[in-house]
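K.L.:
structural data only, the sequence is not supplied:
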């Protein structure tokens, strides 16, 4: 599939048939093709399909299969469903969709389960065409002359008093469903388990192991709606009987000598009880739940336990509790992803292979004295090379909390490429965000970089991080700028007076304006605005090191990037992968970086301009301002440019007194005018980081994949290291929601509508007001 576009093979008029392996196959009918993408809405798709197959718009139902599941039909019923379908087929050129019409009006059953969203598996409306349904039962009984259906859903025989029944049944009204058919309907709800009805065939049947026999027995009981209990259950023999006392149903199986095979030796297949309909999860062990939901969890990683409970009830007629569903999901995740515990022990071999497959990379980890995981660091050669060759010497440091089984924090260093987009450089996973872990991260980063002179770091102003940068890069000419976002939060927290929401908003706006002001005069002008609102805020700004965050005084080059949360795209990747085992999480991030490099390299090959699109736009914006300017030649090859202000431009030193050229790396309007008057090419005076050629250099290296990561033999592990999970584990219960990125730190304050006072409302007002 190219981009977010897919060719849909639209089929209608055929029937679904079930193969021996349980897969659905669509046979017959007509097929058409059309192209769909993320911009198409559900309403337009439905209208186009109804015209394509000459169906009434109201009767069209659209369904599809997931790429790896031909047993479950998924319904498209809104725009989100359609976008999900396109997403699921992102690796395919085509997607098959089935257009079905609903011509029959369903019975109006008050206790029938409601319609299900497209995320669930096959529902009652999804029964393959040609398969029996409850409507067939209703029609069969309607044709019986000796039965009538009353409005209270009762089955009444002609020979019995039927005073409660209507004398005539109008087929124009909804057809009521008889009570006698409700059990049949409940059985339809468990249609997914019907494939297991013959799992146990009788004496002589053999199974590969005791486990296989138990699984077959469990599914057999679920499909046939009865419960059993074990009389004997060990590694070589199993005896079970019906759970209903007095029922003779019984099976005895034992191991065949000299083999691992289990054979049924005795069986009484007769039930004298009516069967014990499964209304709880007696036979639904966590391993069984895992086996049922595993395929769906592969496609829907966020499959929730409450949805698992609902789906198992509808599809198999078994009522689980929340804990059974949660445990089943945890086991299924381990089966799909591998063991969380073993993943830590794979780190030595995994990191060896990273560096072996990607020479020039740095991948290292550290453990505590008890061999438990402490921290890891990864910087791929492609990222290091791209940063050093193509990006500005500007790094943003930030962190996010990980919601993995063993918790932890991700520390990251990201850069800005020539098109002002995030470029991942290095990351670490640590057991907690501490000063010591930041210090270790920066040490590894310095080791990974071939040159660190002149780099500007942008981060919060935490004491540990500030001291670590100063200590590790003390002789490297490195600068440390404070994140403006964290400063604005701190300003609001430190103000002691009661300020309204609007006043706090104005203070934050002025703080940002002061930070972006290119000259000291501009900074002081904004500072006076802050003083007029709050002398306390004015004093706070002066005390908090403007030289670390204000353009007018900062010695490094921030290129107008004032916050450290620039790498939000990268943090979203980590958030999407943080519930994977540790090695898979690292590999998932590697895959995202690889994809980013490929996509941007491919995209940039189509650019016709000398600068990247974003920088081309900035240069064009400056060029449009020159029409009102005048140039006067000054001494020493400097030029005086007159407009709204008078600025001095030094072309040879790429300098303008407005400071705009130095701050951005793109010639300001004054410089553009002087350069054009000198008949020179303005592109020659743009920073090299912004050229298309340099951008392509940033994304010129690839990251090679790491394959065949297996559990290492502890005796032969190349590093001789055994790594165990960290002692901290995710606490029980729902995790608290922590938003990343910019947050609104200003909370609206109550204002009384009676006395206009702050901090209370009219109902709690205690002020005495004079009449008149």
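P.N.:
Received the coordinates, thanks. The shown structure was predicted, so the numbers you read here are calculated from the model rather than taken from an experiment. Numbers count the residues shown, from 1 in each chain.

K.L.:
make it CA atoms for all contacts and neighbour counts henceforth
P.N.:
Noted.

K.L.:
hmm, residue 726 is touching residue 405, no?
P.N.:
No - Residue 726 is beyond contact range of residue 405, at 10.1 Å (criterion: C-alpha atoms under 8 Å).

K.L.:
of these two, who's got more company?
P.N.:
Counted by other C-alpha atoms under 10 Å, residue 726 and residue 405 do not tie: residue 726 has more neighbours, with 21 against 18.

K.L.:
for that one, give me its contacts.
P.N.:
Contacts here follow C-alpha atoms under 8 Å, 6 or more residues apart in numbering; on that basis residue 726 touches 372, 373, 374, 406, 431.

K.L.:
quick one: the fourth one and residue 343, what's the gap?
P.N.:
With the distance defined as C-alpha to C-alpha, to the nearest Å, residue 406 ends up 12 Å from residue 343.

K.L.:
comparing the two, which residue is more hemmed in?
P.N.:
Between residue 406 and residue 343, counted using other C-alpha under 10 Å, residue 343 has the larger neighbour count: 23 against 20.

K.L.:
identify each buried residue in stretch 45-52, please.
P.N.:
Of the residues in stretch 45-52, 46, 49, 50 count as buried by neighbour count, 16 or more other C-alpha atoms under 10 Å.

K.L.:
could you do stretch 403-421 as well?
P.N.:
Residues 403-420 are the ones in stretch 403-421 that count as buried (16+ other C-alpha under 10 Å).

K.L.:
next one: stretch 576-587
P.N.:
Buried residues in stretch 576-587 (16+ other C-alpha under 10 Å): 577, 578, 579, 580, 581, 582, 583, 584, 585, 586, 587.

K.L.:
one more: stretch 641-650?
P.N.:
By 16+ other C-alpha under 10 Å, the buried positions in stretch 641-650 come out as 641, 647, 648, 649, 650.

K.L.:
can you check stretch 432-448 too?
P.N.:
So, applying 16+ other C-alpha under 10 Å, buried residues of stretch 432-448: 432-433, 435, 437-445, 448.

K.L.:
putting a second one here so we can go through both:
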């Protein structure tokens, strides 16, 4: 048995108990268990052999997706699992798959806000595809997994197909807000499939591109401009930016024409998120499972959603009251430090609030309509600080009367009421017979060496957003550039700015011949050498009279 076979034999039970274990962790486990030294490459090969033994070949993994589709439709009627194929050079190959479970669809319609966050993340298995995900937002402001798909890349065709399947699963939803990143293919697909949706763009991705072209302190006003609820505040900051760089307006209108500023959001959505962090949370949630084969990954995602919904269902049963306690706690936290707000009552349900810390700005609050002229209450449907300053004058105010039903426990229970049906293992799935031979998709050319798993850091994260560039070879001869004066033609050691070099003194020849062997000196020369005595403080000088 080869060393790789030995590793594979002992790795099979480890992978079956923990499919997310990495090679480095597996290497340490084997060395500690068996007291031997193993090379990393041997463990990597052995793990690959063990995975083939457990999950089968890549071709079989894609074929099992049809069995998975049949099992889901059998156990959970109403769920949508769509598998797509394509013809490549006369061979039928797997193309993509979409899945949206029935309980997730029903829970979104009755218990979540009409807000969708969409993005994709690269898979790290042998098939270098992408996992496209669509997440929603529940009343607890938690990520709500809704649908996902496996595609071979972020192309216009794949995004259009994904959005078409999502539209088929959700049906007519109005109003609806969809937030995406800076992917043009996804933006075009949303415009085509959901033309009436309030289409938003992730502001963090916008700034990642914006910072490459515009840099300076004045451009820091982009963040308060994006967070502003009132158009007047947005225009104030943007005018400061345009006064410094007039070409910013043209750049944003051409490359970032979607809604990225809070003042332009539809207030009926009740969500003021300017970033696409919701789907980023989903990507981090499934980070450890992206190396699994396609059929195992699809089943694992279903299992994760099943456990997540059951866990939150238990949490909801332990909560009491009309509104989710976390929302009430957020309101209580905002009631502190409001002494800078001076309330002038007009009636029982209306007042004007003066902000002494902001040049005595004044806003009008009307509690019966749940409105404030700062527009924060209308966008979030949670009382703003001006409304809180007014409501605090009342004895024991009932905060649930001033919060939208989206944050109620009834909505939260409805979102997670449906149970995701458990499934058997793939050996018991219905067998789907193909009238043709379906092959795995073609491998992408990813270069020489072990495939990369970590993502490239963006510009805002301290990276350059791409692979490392090869260092240019050092220039020789007269092409050298001085590191001190930065001029071509010489080095730092010979730079004229160094000044004149100190003159080296010539070594004089000794007056007398020097030899390591003292006996080699001639007697007459040795006798002529005066004896040199170094004065010492312990020496005593005798007077000459003696």
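P.N.:
Everything's here; your move. Since the model is a prediction, treat every value here as computed from it, not as a measurement.

K.L.:
could you dump the buried residues of stretch 576-587 of the first structure into CSV and include secondary structure?
P.N.:
Formatted as CSV, those follow (DSSP: H, G, I helix; E, B strand; the rest coil):
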residue, secondary structure
577, helix
578, coil
579, coil
580, coil
581, coil
582, helix
583, helix
584, helix
585, helix
586, helix
587, helix
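
K.L.:
could you dump the residues you listed to CSV with distance to residue 562 of the first structure?
P.N.:
CSV is the format used below for those (distance: C-alpha to C-alpha, whole Å):
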residue, distance to residue 562 of the first structure
577, 28
578, 28
579, 31
580, 33
581, 35
582, 32
583, 34
584, 33
585, 30
586, 29
587, 31
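
K.L.:
show me which pair in the residues you listed is furthest apart.
P.N.:
Largest separation among these by C-alpha to C-alpha: 579 and 587, giving 12.8 Å.

K.L.:
hang on, residue 342 of the second structure in a strand?
P.N.:
Yes - Residue 342 of the second structure sits within a strand when classified using three-state DSSP.

K.L.:
that one touches residue 361, doesn't it?
P.N.:
No - using C-alpha under 8 Å, residue 342 of the second structure is not in contact with residue 361; the gap is 10.4 Å.

K.L.:
so which of the contacts of residue 726 of the first structure belong to helices?
P.N.:
With DSSP state H as the criterion, helices contain none of the contacts of residue 726 of the first structure.

K.L.:
who wins on neighbours among these?
P.N.:
With neighbours taken as other C-alpha under 10 Å, the top of the contacts of residue 726 of the first structure is residue 373, carrying 23 neighbours.

K.L.:
please pull up the equivalent of that residue in the second structure.
P.N.:
The alignment partner of residue 373 of the first structure in the second structure, by TM-score structural alignment, is residue 94.

K.L.:
shouldn't its match be in contact with residue 442?
P.N.:
No - between residue 94 of the second structure and residue 442 there is no contact under C-alpha under 8 Å: 9.0 Å.

K.L.:
from the buried residues of stretch 45-52 of the first structure, which is closest to residue 731 of the first structure?
P.N.:
For those, the minimum distance to residue 731 of the first structure (C-alpha to C-alpha) is 45.9 Å, reached by residue 46.

K.L.:
doesn't that closest one fall inside a helix?
P.N.:
Yes - using three-state DSSP, the secondary structure at residue 46 of the first structure is a helix.

K.L.:
right, and it touches residue 63 too?
P.N.:
No - at 11.3 Å, residue 46 of the first structure does not count as touching residue 63 under the criterion of C-alpha under 8 Å.

K.L.:
what do the two both touch?
P.N.:
Contact criterion C-alpha under 8 Å, 6+ apart; residues shared by residue 46 of the first structure and residue 63: none found.

K.L.:
what are the buried residues along stretch 450-465 of the first structure?
P.N.:
Going by neighbour count (16+ other C-alpha under 10 Å), the buried part of stretch 450-465 of the first structure is 452, 455, 456, 457, 458, 459, 460, 461, 465.

K.L.:
check contacts around the counterpart of residue 199 of the second structure in the first structure.
P.N.:
Under the alignment by TM-score structural alignment, residue 199 of the second structure pairs with residue 480 in the first structure. By C-alpha under 8 Å, 6+ apart, the residues touching residue 480 of the first structure are 456, 457, 458, 459, 466, 469, 548, 556.

K.L.:
what is the mean deviation of the strand or helix carrying residue 480 of the first structure from its aligned residues in the second structure?
P.N.:
Using DSSP states H and E, residue 480 of the first structure maps to strand 479-482. In the superposition against the second structure, strand 479-482 of the first structure averages 0.6 Å from its aligned positions (mean C-alpha distance after the TM-score superposition for the first structure).
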